[in-house]
Structure formats: C-alpha cells, structure tokens
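> following is a predicted model, sequence given first.
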Amino acid sequence: MVKSVLADVPVDIDRDSARRAAAEELSDPKYRDARPNFLQQTGQWLGERLDRLLAALSSDVPGGIFGLVLVLVLLIVLVVVIRLRTGKIARTSRAGGVVFGGQRKSADDYRRSAAEAAAAGRFGDAVRDRFRAVVRALEERALLDTRSGRTADEAAAEAGLLLPNVADQLRQGARLFDDVHYGGREGTEAAYRALTELDERCRRERPVAMAGS
C-alpha cells in the first residue's frame, strides 16, 4: 500500500505536497479504526503515570514496595474512618436516635402499644413506645414544642428544665430509649417498668414556670 502511494507521489516533492499526501493517506478509515479511542488513550496515559509514581515511591519509601502498600492501606483506612464519622453513614446513625421516626400518635396510643408489647414479651418495643408516650405527653401539655428530629437526649434536657424534680429520671429514660432504639441492646421488663414510672411521675409534676400561677 505504501509503495503504491509513493508511486503516485512525484519524486521531487515540496513540503506542502508531502503534507497533503500524508493527510490523504492518514484519512483512510482503516487508520481511524486502528487508532485507540479517547478512553483507551486516557487509561493508557493514567496507567503509565501510575507506574512511574509507584516506581518512584517504592524507591523512596522505607521497605520498598511493601512499605508503599502499607502506606496506601493506612490512607484507605483513614478515608473510611473519616467517611464513617462525617459521611452518609454517620448521618444515618444520628438520624436513628430521633424519638419519632414517623407520624406521631397520641400519648395514650403509645401507652397502649407499649402495654401490648410488654404483655407479649416484646420489651424492646415496649421501651420505645413508653418513652415516646412520655415525650408525646409533654408535647400535648405544651411543655415541649412539637418538633421533628428531636433526639431522646434533647427531649430529656428540655423537659428537665421545666420539670427539675424528674430531670435525672428523664435523662435515664432517654438512655434506656437510646440503648434499645439504636444501641442494639435488648429491652427488659425492668426498663419498661422504669419508663412507666417516669411517665406517671411526669404526669403528676407541675412545671416550675407555672408553679406560682
């Protein structure tokens, strides 16, 4: 093929004629098909740069290539830890600690659900719903504003300011809820009874802001 092209090109050829002849030859579709596409070229370029980087680092890092691998593993672990603490997983874990994950029911409805769960031996559900009954009752009394996204600790801290006599019990109740709700612990009958007593005490307590009225 090259010989036939050369046979058609004058022996005494100037620069412009040579450029045109080369352009005509390279415009043949077979050259285009044989040329690697952009992704292939990019991958080849990146591979060459990575090989050079690894070669350079392996000679500088103590322990050669094994030391380099160790450094890379440590960097990967660091990235994973940062993602766990600040990324989507961490946000999902924190979101799991909210008291109300869906539509609210009345405090009495939560109390009934808790009692039914306890009677069936499902103390995890009983603990969750009884603490929700505590928080929902405080909202119904306007001691807490009805706000989405409130965690158990936040509810206990806010309610404890108005009901100081049960502030410690509220914090303990929040801990019981958290341990079961997203801490992975099993609910117990003792925990359910403690929250039932907390609920009754909160219903009897008068908030300090209304004590003089």
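Yep, it's here.

> please count neighbours and contacts with C-alpha atoms only from this point.
OK.

> show me the contacts for residue 139.
Residue 139 sits next to 145, 146 when contact means Cα atoms under 8 Å, 6 or more residues apart in numbering.

> try it again with 10 Å
106, 107, 133, 145, 146, 147, 155, 159 (Cα atoms under 10 Å, 6 or more residues apart in numbering).

> near the last one, how many other residues are there?
The tally of other residues near residue 159 (other Cα atoms under 10 Å) stands at 22.

> off-centre distance for the helix or strand harbouring it?
In this structure, residue 159 sits in helix 152-162 according to DSSP states H and E. From the chain centre to the centre of helix 152-162 is a distance of 26 Å (Cα atoms, centre = their mean, to the nearest Å).

> may I see the buried residues of that helix?
For helix 152-162, the neighbour count (16 or more other Cα atoms under 10 Å) marks 152, 153, 155, 156, 157, 159, 160, 162 as buried.

> pretty sure residue 80 sits against residue 87.
Yes. Using Cα atoms under 10 Å, residue 80 is in contact with residue 87, at 9.5 Å.

> before we move on, back to that, out of the contacts of residue 139, the closest to residue 66 would be?
Set against residue 66, the nearest of the contacts of residue 139 by Cα to Cα is residue 155 (52.1 Å).

> putting a second one here so we can go through both:
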Amino acid sequence: MDTPRVPAREAARRELSERMYHENDPNPLQRAVDHLWDWIGDLLSTASGAAPGGPVGLLVLVVIVIALIAALLWRLGTPRRSPRAVDALFESGPLSTPEHRAAAEAHAAAGRWSQAVQERMRAIVRSLEERALLDARPGRTADEAAAEAGRTLPAHATRLRSAARTFDDVTYGGRPANQQTYLTVLALDLDLESATPRLAATLPGAAG
C-alpha cells in the first residue's frame, strides 16, 4: 500500500532535519559573509554595466576617485598640533617663582623626580620672566624659552637647551627622571639667579 503524499512529505522533512545532514553547512557568520560578497558582486556588475567601457571603465573611474582623494589630502596636509595645547610649559594658572620652587622641593622630598624636574624648569622660566629677561608669554614651550633665554644669557645657553630637552623627555617622552637629573636642573636654577645678562647694546649688530 502506498504511503499518502502528505505524511510522506512530513517524514522526509523530519529525516532531512537530522543533525547528520547539516554537519557541513556553513555557520551563520559564514553565510552572512557569503551574502555580503554576493551583494558586492552584484553591485559591481551593475556598476560596470552602467559605466562607459564596462569593467575597464569602472576601474578607470575608481582610479580617478582615489587620485582625487590623494590629491586633496596632499593639498590639505596633515593637521598640525597646537603648541599651546600640547607643549605649553605652564599647564596650570600662573604661579610665582617661589611657588614653583616650593612645589619642586616637595616633589623631590617625596622622590617624585619627574614632577620635581618639571616644576624646577618652570621655576627657571618664571624667574627669567620676573627679572624681565624673558617676555611673559602664555603658551611658550620649554624649547622656545631656552632659545630666547640663551640669547640673553649666552654663557648658559647650552645648559638651558639641555634642561629644556630634559623637560620634554620627562613630560612628553615618558622618560622617568632621577635624583641626578633633578640636581642638574636645580644647579642651573641656582646659577641663573646670579647670572649677568648680556645687555642689548653688547649684542652683535646692536647700535653703539
């Protein structure tokens, strides 16, 4: 006796739903990737059919678009960082020289040599500003301060540049300072207190 059609269909469906028949089926992620590639292939096929010259014309259009983007990026250039936001010597509000020196000594007493170096360098620059050897200018970097001060105090120009590099290494380069590093910057601070600036009249090219 023949099996009725509907029960036979249900029996076949149950049989085919067994796990053994689906062990090699792609997983959901693989099926999604396959669908994505199919969609991209259909899109490219449609675009190549609409583009003048077929696939070759589409390739030419893609190359032209890439060239235009590259030219635009070259024309605009890479964004330049703001020295005031990134490399400014003074991060907080204005403090006096004694306040920066006190902060440096407190950090040094606690063994926080990196912070001590930073505050001592700030004390050096603030002292030069208070003595009118540097113009008080917000946003000045340690390198700029050292270069400007070196023209007024040429005998200490090399040590000023070295202290500025140390400040940058500690602050932005992540290089830890130690006691000797701090003592070097401290010695510069003490020596600058009694340093005699070069007067404008004695600078090369100054009016006699």
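Happy to help now that I have it. Given the structure is predicted, the values throughout are model-derived calculations rather than measurements.

> so the helix holding residue 159 of structure 1 matches what in structure 2?
Under TM-score structural alignment, helix 152-162 of structure 1 corresponds to residues 142-152 of structure 2.

> how big is the offset of that stretch relative to structure 1?
Here stretch 142-152 of structure 2, set against structure 1 after superposition, deviates by a mean of 0.8 Å using mean Cα distance after the TM-score superposition for structure 1.

> state the helix or strand in which the aligned residue in structure 2 for residue 177 of structure 1 lies.
Here residue 177 of structure 1 is matched to residue 167 in structure 2, going by TM-score structural alignment. Applying DSSP H and E as the criterion places residue 167 of structure 2 in helix 157-171.

> give me the angle between that helix and helix 142-152.
Per axes from the mean of the first three to the mean of the last three Cα atoms, to 10 degrees, the angle that helix 157-171 of structure 2 makes with helix 142-152 is 170 degrees.

> and helix 157-171 of structure 2, what's buried?
So helix 157-171 of structure 2, judged by 16+ other Cα under 10 Å, has buried residues 157, 159-168, 170-171.

> would you convert those into TSV that also reports distance to residue 129 of structure 2?
Converted to TSV, the buried residues of helix 157-171 of structure 2 look like this (distance: Cα to Cα, whole Å):
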residue	distance to residue 129 of structure 2
157	16
159	18
160	15
161	17
162	19
163	17
164	16
165	20
166	20
167	18
168	20
170	23
171	21
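
> between those residues, which is nearest residue 186 of structure 2?
Distances from residue 186 of structure 2 to the buried residues of helix 157-171 of structure 2, taken by Cα to Cα, are shortest for residue 163, at 9.8 Å.

> measure the residue nearest to the closest one when sequence neighbours are not counted to residue 61 of structure 2 for me?
Leaving out its chain neighbours, the residue that sits closest to residue 163 of structure 2 by Cα to Cα, 6 or more residues apart in numbering is residue 185, at 6.2 Å. According to Cα to Cα, to the nearest Å, residue 185 of structure 2 stands 61 Å off from residue 61 of structure 2.

> and these two? which has more neighbours close in?
Set residue 185 of structure 2 next to residue 61 and count neighbours by other Cα under 10 Å: residue 185 wins out with 24 against 14.

> the more buried one contacts residue 165, correct?
No. With contact defined as Cα under 10 Å, residue 185 of structure 2 does not reach residue 165; the gap is 11.1 Å.

> list the contacts of the alignment partner in structure 1 of residue 85 of structure 2.
Residue pairing (TM-score structural alignment): residue 85 of structure 2 is matched to residue 95 of structure 1. Residues in contact with residue 95 of structure 1, defined by Cα under 10 Å, 6+ apart, are 89, 101, 149, 150, 151, 182.

> residues contacting the fourth one?
Shown here is residue 150 of structure 1, whose contacts under the criterion Cα under 10 Å, 6+ apart are 95, 97, 98, 99, 100, 101.

> so which elements touch the strand or helix carrying residue 38 of structure 2?
Per DSSP H and E, residue 38 of structure 2 falls inside helix 28-50. Other helices and strands packing on helix 28-50 of structure 2, by 3 or more Cα pairs under 10 Å, 6 or more residues apart in numbering; DSSP states H and E, are helix 54-76.

> chain center to the helix it packs on: distance?
Remark: helix 54-76 of structure 2 is offset 29 Å from the chain centroid, using Cα atoms, centre = their mean.

> let's see which of the contacts of residue 139 of structure 1 end up in helices.
By the criterion of DSSP state H, membership of those in helices covers 107, 133, 155, 159.
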